[in-house]
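Chemist: Provide a 3D model corresponding to the input given below.
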Amino acid sequence: MNKTALILRHVHFEDLGSFAEPLTASGYTIRYSDVGDMDFCKGDPCSPDLLIILGGPIGVYDGAYPFLGTEMDFVRARLSAGLPTLGICLGAQLIAAALGERVFPTGIKEIGFSKLALTEAGRSSPLRRLKDVAVLHWHGDTYSLPLGAVDLASSDLVEQQAFSIGSNILGLQFHPEAETDKRFERWLVGHAVELATAKVNPSSLRQDARKYGPRLREAARLMLRDWLDGLEARS
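Modeler: Prediction:
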């Protein structure tokens, strides 16, 4: 019987990307639950074998989007049970907020490809696969490191880039999953207003995606595989 992976998605083009294949190869049946769907954050949060919370262009603290409170309760119940949970960008911030930490604007837009600086713990974690690999950053918020979490990585611009809590909880501020082939154009169009406001040239991002994308794709898939292999089974 296959394992189940529930994917909380906030904008359609920010999907599992390159993570879909290693998940399927590891025996997971993937089900998306999208913002606005009747089933979004419905049901037992502890039922899926794996929960992945994807990114999105809003802030955890943004009261204009009431679904965020419901989503945070859903994530909090999952975390309380210690069940496998992965948060990417907004997803990592939701994990931090669900654990009582502050999520706040950095005052800058970190958008583009650059390498991570792995901590000692990061170098012995699945993130070791990303050593010297340019990853995609696309955010303007950050978070306070949750109590009991292990800091795994930073960047030149933002200190908090990844954390883990035990073997089953992983938060990634950056986007290792983003497809950087022709599908990357969906990101450039979907975030066109943000790019223009931040004065980020889409042509430069497109060029960097072609340059760094193939290596990132392979490293990200290996990282996810390692993390999945290290998950603790349900008691």
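Chemist: C-alpha from now on. contacts and neighbour counts both.
Modeler: OK.
Chemist: The lengthiest helix in the chain: which residues count as buried?
Modeler: The single longest helix within the chain, with elements called by DSSP state H, is helix 202-229. For helix 202-229, burial by neighbour count (16 or more other C-alpha atoms under 10 Å) applies to 202, 205-206, 208-209, 212-213, 216-217, 219-228.
Chemist: this one next, for a side-by-side:
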Amino acid sequence: MRIQFAQHVAFEDPGAILKWAEARGHEYTVTRFYAGEELPSPENWDWLIIMGGPMSIHDEDEFPWLKSEKESIRNAISIGKIVIGNCLGSQLIAEALGAKVYKNDQTEIGWFPIEWTPDGQAALYLESAPTELPVFHWHGETFDLPEGAVLLASSAACKNQAFAFGINVFAFQFHLEVLRHNILSMIENEEDELKKESPYIQSKTEILKYSHLADKATDVLVSFLNELEHRWSNSM
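Modeler: Sure, this is the predicted structure:
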């Protein structure tokens, strides 16, 4: 299987997803938009995995590559590729599907629980898992649910935390993919965000104190990716 990663900043790399891909022996390439790289044509990859970043999807003047990336996402969805978005990646998918992306009432940074919907448990093969999972967040925007999409998860601060569109598109506002180095890099590069006043912004100390929670999130991620890989392989 050939995986194409879309990376927007150096400090938000694919983390546990890359580790999973390497363990499974999959081919992969990384497009680094921040370095002026462009996504290769979709015939060169099977899955598109879109990472996060501190910019907004609306910042096309500052980051003009966002325009071509959005078009690539629309195309990938239309031709039936597996498309997975994380944080900014989820918002790009939402807009590609015609939904509005806007500032959330609360900024979420740190470890806060999400609750899977019944549809979410089914879509992510989590029927036997707890309905609540503490996950890592770092976002100030959110999206409306695209028409035809299925809500997968919500949190106290943000209703639309994740959705599926059909059987090949998955969008997660939270970060199931973070490893400890990802968390440290995000804090190092965006620590000013932690100074904002909000009940849903944790301090650096709190974030690092609970960083062991990434293990449970990674377990969920790996289980989902394994099942998605199995289903994709059987469809080929």
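Chemist: Check the burial of the counterpart of residue 21 of structure 1 in structure 2 by counting its neighbours.
Modeler: When the structures are aligned by TM-score structural alignment, the residue of structure 2 matched to residue 21 of structure 1 is residue 19. As a burial measure, the neighbour count of residue 19 of structure 2 was computed by other C-alpha atoms under 10 Å and equals 13.
Chemist: and what of the one 10 residues further on?
Modeler: Other residues lying near residue 29 of structure 2 total 14 when counted by other C-alpha under 10 Å.
Chemist: The closest residue in space to residue 50 of structure 1 that isn't next to it in sequence in helix, strand or coil?
Modeler: If you skip the residues right next to it in sequence, residue 50 of structure 1 has residue 5 as its closest partner in space, 4.6 Å away by C-alpha to C-alpha, 6 or more residues apart in numbering. Of the three states, residue 5 of structure 1 takes strand according to DSSP: H, G, I helix; E, B strand; the rest coil.
Chemist: mind listing the helices for structure 2?
Modeler: Using DSSP H, the helices of structure 2 run over residues 15-23, 65-78, 88-96, 118-123, 180-190, 204-209, 214-235.
Chemist: Save these as TSV, and put in distance to residue 197 of structure 2 too.
Modeler: Formatted as TSV, the entries for the helices of structure 2 read as follows, by distance: least, C-alpha to C-alpha, whole Å:
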stretch	distance to residue 197 of structure 2
helix 15-23	29
helix 65-78	30
helix 88-96	22
helix 118-123	31
helix 180-190	15
helix 204-209	14
helix 214-235	24
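Chemist: who does the longest helix of structure 1 touch, helix- and strand-wise?
Modeler: Using 3 or more C-alpha pairs under 8 Å, 6 or more residues apart in numbering; DSSP states H and E, the elements in contact with helix 202-229 of structure 1 are helix 20-25, strand 103-115, strand 134-143.
Chemist: which of the residues in stretch 91-101 of structure 1 are buried?
Modeler: When neighbours are counted by 16+ other C-alpha under 10 Å, the buried residues of stretch 91-101 of structure 1 are found to be 91-99, 101.
Chemist: farthest pair in those?
Modeler: 91 and 101 (13.5 Å; C-alpha to C-alpha).
Chemist: contacting residues around the residue nearest to the spatial centre of structure 2?
Modeler: The C-alpha lying nearest the average C-alpha coordinate of structure 2 belongs to residue 86 (C-alpha atoms, centre = their mean; 0.9 Å). Taking C-alpha atoms under 8 Å, 6 or more residues apart in numbering, we find residue 86 of structure 2 in contact with 49-52, 171-175.
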